[in-house]
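Engineer: Generate a structure from the sequence data that follows.
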Amino acid sequence: MSGYRSNSKRSQNLSESKLKRALEHNQRLREQLDIPRIKVSEASEALIKYCNSTKDHLVPSVWGPVDRGADPYQPTTSGGCCIIM
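Structural biologist: From the prediction side, this is the model:
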């Protein structure tokens, strides 16, 4: 009989563990349900407006070529190199 009780207890613990995981998963899904959403077309339009209104030196196809002096990504030219004496 003691073997039956231990199997029953183990089965009950397993069932409780599965129920706990299911409830936690359900709670996460409910939290995701509350996240505000927008349509893809609205997000795309907002992204296009941002890209057209924010100057980006890495997109010359939109803004044209960048002057070397105004390009923050242009490697700096130094007058020499480090000399160890």
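Engineer: From now on I want contacts and neighbour counts done on CA atoms only, so please keep to that.
Structural biologist: Noted.
Engineer: which helices and strands does the top helix by length along the chain pack with?
Structural biologist: The longest helix of the chain (DSSP state H) is helix 2-33. Under the contact criterion of 3 or more C-alpha pairs under 8 Å, 6 or more residues apart in numbering; DSSP states H and E, helix 2-33 touches no helix or strand at all.
Engineer: Please provide the structure for the following sequence as well, for comparison with the first:
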Amino acid sequence: MSKQTISETKLRKLLELNQKLKEQLDISRVPISEASRSLIEYCQSTQDMMIPSIWGSKNPDPFTEPTAGCGCSLM
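Structural biologist: As a prediction, the model looks like this:
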């Protein structure tokens, strides 16, 4: 490889990196305070059926398959 070819390759890589960095600058950002507030509001307004101590008594899980009898199985 000649010096010119190596220099051209380095230049191309730098230009590609520069383009990727410019694309990252265009990505919209949300301030952490706004993201935190949004997450807190979501957690307070959305019921989590796996935490009955927070939301009251446990309701039957609508996603489980109904079992006949005691639900035990022998292996």
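Engineer: How close are the two chains, by TM-score?
Structural biologist: After superposition, the two chains reach a TM-score of 0.70 (TM-score structural alignment, normalised by the length of structure 2), with 71 aligned residues with a C-alpha RMSD of 2.5 Å.
Engineer: And residue 5 of structure 2? What does it align with in structure 1?
Structural biologist: Residue pairing (TM-score structural alignment): residue 5 of structure 2 is matched to residue 13 of structure 1.
Engineer: actually residue 31 of structure 2, not the one I wrote
Structural biologist: Under TM-score structural alignment, residue 31 of structure 2 pairs with residue 39 in structure 1.
Engineer: I'd like the distance between its match and residue 45 of structure 1.
Structural biologist: 10 Å (C-alpha to C-alpha, to the nearest Å).
Engineer: What number of residues are in the vicinity of the equivalent of residue 29 of structure 1 over in structure 2?
Structural biologist: For residue 29 of structure 1, the aligned position in structure 2 is residue 21, judged by TM-score structural alignment. Using other C-alpha atoms under 10 Å, residue 21 of structure 2 has 11 other residues around it.
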